[in-house]
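Undergrad: Please find the sequence and the predicted model below.
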Amino acid sequence: MVLATRPNASTGIERYAINLFKAMREHAPDTVAFVDRRSTVLDGPNVIAVDGGFRGWLALPRSRAFRDVDCDALVCPAFPPSPLALLGKAPVFRIIHDDFPWTRGEAMNLRGRFLFKHCEAAMARRYGDVMAPTTLMADSLSAILHRPVGTIGNAPGIDLSLAPAPDRGQAQIIAVGTIEPRKNYDAVLDLAEALPAPWRVQIVGRRGWGPIAETWDSRLARHEARVEWHGHASDAALLGLYQSADCFVSMSLAEGFNMPLVEAASLGLPVVCSDIEIHRRVAPPWARFAPLSISAADLAAIVREAAATPPSAQDVAHYAHAFSWGGIAQALIGRIKAARAK
């Protein structure tokens, strides 16, 4: 497995790759991961440090570390493979999380468009298998890439068993995600102003791209009394914020899955989210759906109502059981075996 990891940072896609590798390591002990040697987010057995960055990615299939493994299948759960990987004997299994590069790629930088749009599209027909976390995204990617795309599933990005005991009732709202255009943080900031005191909004997510990221500091300054930005918080800090929140809010314009929503719901938070198709498929039964055109005042009313009616423990347990890394790892192993048997 080739994991896209960077020092002291990990996006939802990178978290997916890391957690899938950990599960694969349990179900298929000979699984190894190639990881940027500068990264501090993964250790333990079968982790192979390699040169990172663009040059390291491109040259990986020709590196001694890669050749010494002599792998039977190459899995890329976070990042497209180097084109040189297609020249090797091992089939490439690619997990693509979102159709964003093709449908809204203008918000990406030049390198991002090259790797995740043009390079990916050119290589996709030569992959041994292509998968997506949800059926909705698999259907969209299949039409874009002109090839079958399977559904592999998704699960929380952090270990929810490490969460502290809940401490709700503090009039706190939490929103989690990279600061980028799809997340629609303008709606979240407007919500913060529409909520009465002492309600506050906690935002967790690294600075991303687009106009929202470029003007983020000035936007925060206008809402500093009602909003606190935690940047790229540690897992422990994020779990603490989840457990002290009264409601999770996501007003995203589009998502490939929305891992933070699943994490929050699995911990029993009331959920208010935008009424988009992917949320209809992955949000919990107790979620409240808000149209993207909703006013800040109406959204504030829905949030307060949701926070006042938390889900039952039984409903939370049933929902959390549906998202398992072990199940995803077993599904991936099954697809690899099926492809090799052909």
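TA: Here it is on my side, so go on. Numbering: from 1, shown residues only.
Undergrad: Please count neighbours and contacts with C-alpha atoms only from this point.
TA: OK.
Undergrad: Next, work out how far apart A187 and P284 are.
TA: Going from A187 to P284 by CA to CA, to the nearest Å gives 21 Å.
Undergrad: Any buried residues in the helix or strand where L332 lies, and which?
TA: Following DSSP states H and E, one finds L332 within helix 325-341. For helix 325-341, the neighbour count (16 or more other CA atoms under 10 Å) marks 325-330, 332, 335-336 as buried.
Undergrad: List the residues that contact D275.
TA: The neighbours of D275, taking CA atoms under 8 Å, 6 or more residues apart in numbering as the test, are 289-292.
Undergrad: Quick one: the residues you listed as JSON lines, columns for neighbour count and distance to T215 too.
TA: Putting the contacts of D275 into JSON lines (neighbours: other CA atoms under 10 Å; distance: CA to CA, whole Å) gives the following:
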{"residue": "F289", "neighbour count": "19", "distance to T215": "28"}
{"residue": "A290", "neighbour count": "19", "distance to T215": "26"}
{"residue": "P291", "neighbour count": "12", "distance to T215": "25"}
{"residue": "L292", "neighbour count": "16", "distance to T215": "22"}
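Undergrad: Restricted to strands, list those residues.
TA: Here DSSP state E is the test, and those give 289-290 as lying in strands.
Undergrad: closest to N258 among the contacts of D275?
TA: N258 has its nearest neighbour among those in F289, at 14.4 Å by CA to CA.
Undergrad: Hmm, I278 and that closest one touching each other?
TA: No. F289 lies out of contact with I278 (CA atoms under 8 Å); the separation is 11.6 Å.
Undergrad: Can you name the helix or strand that R94 falls in?
TA: Using DSSP H and E, the element containing R94 is strand 92-95.
Undergrad: Use this one as the comparison:
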Amino acid sequence: TILAFEKLWEEGKNINLVIVGKQGWFVDELIKKIKEQPLLNQKLFWMNSISDRYLDELYSVCHCLIAPSKGEGFGLPLIEAAQHKLPIIARDLSIFREVAGDYVYYFENDDNPAILANAIENWLNLYRKSKHPKSDQMPWLTWKESADQLVGLMVERQ
């Protein structure tokens, strides 16, 4: 994601990237890349330990959520973004499609930063015309549907 934004910044795009999340396993190279980025705290921001209240504030001021994850367990960030009526750009993963359907702008599941950069540009063009997929229209599961899915998963694994 950082490489995609670096490409966009080099092209003169005036956009910011806010990365939210604590430092986890196997991300030393990413952390190094963030800390060495000349635009850190100017166009690139890393929020590594924030409260739920501050996260809510971020959701209210951001233009979209980018979910570049290559492997996601459930897609919780997409659900949180949709609850905040935030548009979503996501890697084309089956779990994301299962959770968010057509209410997300998907980009090809490829590691080439140009693909994400192009997807962001295409999404921005749609956003300016208000033709982007809108997560605020995403249907929600009822508590019963959620419970039925959970029971189904538990039965499958027995």
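TA: On my side now, so go ahead. Everything quoted here is computed from the prediction, not taken from an experiment.
Undergrad: and M123 of structure 1, how far is that from L74 of structure 1?
TA: When distance is defined by CA to CA, M123 of structure 1 is 14 Å away from L74 of structure 1.
Undergrad: So for those two, which sits in the more crowded spot?
TA: L74 (25 against 15; other CA atoms under 10 Å).
Undergrad: Spatially, what comes nearest to M251 of structure 1 if we skip its sequence neighbours?
TA: Here the nearest residue to M251 of structure 1 in space, its sequence neighbours aside, is S274; by CA to CA, 6 or more residues apart in numbering that works out to 4.5 Å.
Undergrad: Need the counterpart of that neighbour in structure 2.
TA: Residue pairing (TM-score structural alignment): S274 of structure 1 is matched to R91 of structure 2.
Undergrad: Just confirm that match contacts F107, I think it does.
TA: Yes. Using CA under 8 Å, R91 of structure 2 is in contact with F107, at 5.0 Å.
Undergrad: do you know how far the match of S274 of structure 1 is from N14 of structure 2?
TA: Counting by CA to CA, the gap from R91 of structure 2 to N14 of structure 2 is 23 Å.
Undergrad: out of those two, which sits in the busier spot?
TA: Counted by other CA under 10 Å, R91 of structure 2 and N14 do not tie: R91 has more neighbours, with 23 against 9.
Undergrad: need the contact list for that one.
TA: 67-70, 106-109.
Undergrad: From what I see, W199 of structure 1 and E228 are in contact.
TA: No. Taking contacts as CA under 8 Å, W199 of structure 1 lies outside contact range of E228: 11.5 Å.
Undergrad: can you give me the strands in structure 2?
TA: Under DSSP E, structure 2 gives strands at 17-20, 44-47, 65-67, 88-91, 105-107.
Undergrad: got those as CSV, with distance to W9 of structure 2 columns?
TA: Converted to CSV, the strands of structure 2 look like this (distance: least, CA to CA, whole Å):
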stretch, distance to W9 of structure 2
strand 17-20, 10
strand 44-47, 10
strand 65-67, 17
strand 88-91, 18
strand 105-107, 19
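Undergrad: mind checking the longest helix of structure 2?
TA: With secondary structure taken from DSSP state H, structure 2 has its longest helix at helix 113-128.
Undergrad: What lies in contact with that one?
TA: The contact list for helix 113-128 of structure 2, computed with CA under 8 Å, 6+ apart, reads 1, 3-5, 7-8, 89, 105-108, 132.
Undergrad: how about F107 of structure 2, what's its match in structure 1?
TA: Under the alignment defined by TM-score structural alignment, F107 of structure 2 is paired with A290 of structure 1.
Undergrad: Can you name the residues that contact its match?
TA: Here A290 of structure 1 is in contact with 251, 272-275, 299 (CA under 8 Å, 6+ apart).
Undergrad: Quick check: the aligned residue in structure 2 for V201 of structure 1 vs C64 of structure 2, distance?
TA: Using TM-score structural alignment, the equivalent of V201 of structure 1 in structure 2 is L17. As for L17 of structure 2, its distance to C64 of structure 2 is 10 Å (criterion: CA to CA).
Undergrad: And I2 of structure 2, by the same measure?
TA: Counting by CA to CA - I2 of structure 2 and C64 of structure 2 are separated by 16 Å.
Undergrad: Could you count how many residues lie near N16 of structure 2?
TA: Using other CA under 10 Å, N16 of structure 2 has 16 neighbouring residues.
Undergrad: I figured it hits L44, correct?
TA: Yes. Assessed by CA under 8 Å, N16 of structure 2 is found in contact with L44 at 5.9 Å.
Undergrad: Buried residues, whatever helix or strand comes next after the strand holding R94 of structure 1. List them.
TA: Next helix or strand after strand 92-95 of structure 1 toward the C-terminus (DSSP H and E): helix 100-103. Buried positions in helix 100-103 of structure 1, judged by neighbour count with 16+ other CA under 10 Å: 100-102.
Undergrad: what's helix 100-103 of structure 1 packed up against?
TA: Packing contacts for helix 100-103 of structure 1, counted by 3 or more CA pairs under 8 Å, 6 or more residues apart in numbering; DSSP states H and E, involve no helix or strand.
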